[in-house]
Each structure stands twice: as structure tokens, then as C-alpha cells.
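>>> pasting the structure only:
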């Protein structure tokens, strides 16, 4: 029973990631900060979930889990500080979310 619920949570996370990534790359308005913040919060959530799911002695993997959240936050900082690097910040958000999902699922 519990594993079925966990599979449903994983599917919901995957579908949410796909939807917000589509919104990120399809937004016509480049200054749409709402989609960026939504992606950042989702990346930080995935990072926290991957971090808290690992035991204490898996230090390297726990640091990697936190690094995905830091990359997501840095992507938003890069986007807000410089208007020239919008595509790079979108790619950074995508890498953070995909990395967090892969680490959480494996």
C-alpha cells in the first residue's frame, strides 16, 4: 500500500516537472518572473526531498542533493541581475530540476 502511494507521488512530481518546464520555455514574455520562481521553488523542493531521503553517512550524495537546490537559486539570481543571460538561467533551472528528479528517483 505504501509503495503504491510513493509511486503516485513520484508520478505527480514527474508530471509537475514536465508541466513547469513547458511553461518555462513557452512563455512569450521573457520578464515573467512567476514561472522562474515556481521552477526555483520546485527545484528547491526536489533538492530537499532528495537530501532528506538519504541516510546520514551518504555525505557526498547529500551534498549533491543540496547542490541542485543551490543551482536553482543561482539561476534565478542570474536572471534577475542580468537580462542578457535569460536562456542560461532557464538551462540552469532545467538542469537543477532534472538532476533533483534523477537523484530522487534513483
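Great, that's in hand. Bear in mind that the values here come from a model prediction, so they are computed numbers and not experimental data.

>>> can we go C-alpha only for contacts and neighbour counts from here?
Fine.

>>> Run through who's touching the top helix by length along the chain.
Identified as the longest helix of the chain according to DSSP state H is helix 2-26. For helix 2-26, contacts defined as Cα atoms under 8 Å, 6 or more residues apart in numbering pick out 35-36, 38-39, 42, 90, 94, 97, 101, 105.

>>> Below is structure B, check it against A:
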């Protein structure tokens, strides 16, 4: 599936939620090569992602995600994903050290 989708993305075609979920399923199940994954993500980014495509990817990743019970008290996430292009200083690593020492 990923091979035919790569051609369509290169032509600038949008994918349906179902189509992109199938591709993401292949990726999440380890059935795509690193080169195919890189090509898919690059082609998708160059075309420009639609809301439907992002939604489909997110739904498929959530379907495959593993949940866990940390069996602890309150958890805090101190980092972001970056890439917001706001030219700000990311202090999440520093925050992690400060919080760990508190």
C-alpha cells in the first residue's frame, strides 16, 4: 500500500482517513522500510497535510499505542515536541534537572 500512496502524494493528491490509516498501520506494524517511512513523511510534508490525514495518523497510532499503569502518585511531563518555529528557548531539560533535585 505504501508504494502506491507514495506516488499519489508525489502528485499532490490528498488521502482519505482510511487510506492514511492503512499506511500508518503498515508503518506501526514494522512492514515498511526506513526509506519508505522517510519518503512517506517527506512527500506528505511537501504536499501539505490535511486535517483528515493528520486525524487518520493520530487515530491509527492511538489504536496501536500501549497503555501502562505507572503505579505512582502524580506524574509531570516537562518537555514538549519542539518545532513550533517561535524561536523560543526550550528549557525542558533544565526543568527536568530542577524538578528532580526538588
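Everything's here; your move. A quick note: this is a predicted structure, and the numbers were derived from the prediction, not measured.

>>> TM-score for these two?
Taking TM-score structural alignment, normalised by the length of the second structure as the basis, the two superposed chains have a TM-score of 0.28; 49 aligned residues with a Cα RMSD of 4.5 Å.

>>> next structured bit after whatever helix or strand residue 74 of the first structure lives in?
Taking DSSP states H and E as the criterion, residue 74 of the first structure maps to helix 59-81. Downstream of helix 59-81 of the first structure, the first helix or strand assigned by DSSP H and E is helix 86-105.

>>> helices or strands next to that next one in the packing?
If contacts are counted by 3 or more Cα pairs under 8 Å, 6 or more residues apart in numbering; DSSP states H and E, helix 86-105 of the first structure sits against helix 2-26, helix 33-53, helix 59-81.

>>> hmm, back to that, export the contacts of helix 2-26 of the first structure to a markdown table and append columns for distance to residue 72 of the first structure and neighbour count.
Converted to a markdown table, the contacts of helix 2-26 of the first structure look like this (distance: Cα to Cα, whole Å; neighbours: other Cα atoms under 10 Å):
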| residue | distance to residue 72 of the first structure | neighbour count |
| --- | --- | --- |
| 35 | 13 | 16 |
| 36 | 9 | 24 |
| 38 | 11 | 14 |
| 39 | 8 | 27 |
| 42 | 9 | 22 |
| 90 | 9 | 21 |
| 94 | 8 | 23 |
| 97 | 8 | 29 |
| 101 | 13 | 22 |
| 105 | 18 | 11 |
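
>>> Same list, these, but as CSV with distance to residue 3 of the first structure please.
Below are these laid out as CSV (distance: Cα to Cα, whole Å):
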residue, distance to residue 3 of the first structure
35, 32
36, 32
38, 28
39, 27
42, 23
90, 33
94, 28
97, 23
101, 18
105, 13
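
>>> just to revisit the earlier point, mind checking how far the longest helix of the first structure is from the chain centre?
Distance of helix 2-26 of the first structure from its chain centroid, counting by Cα atoms, centre = their mean, to the nearest Å, is 11 Å.
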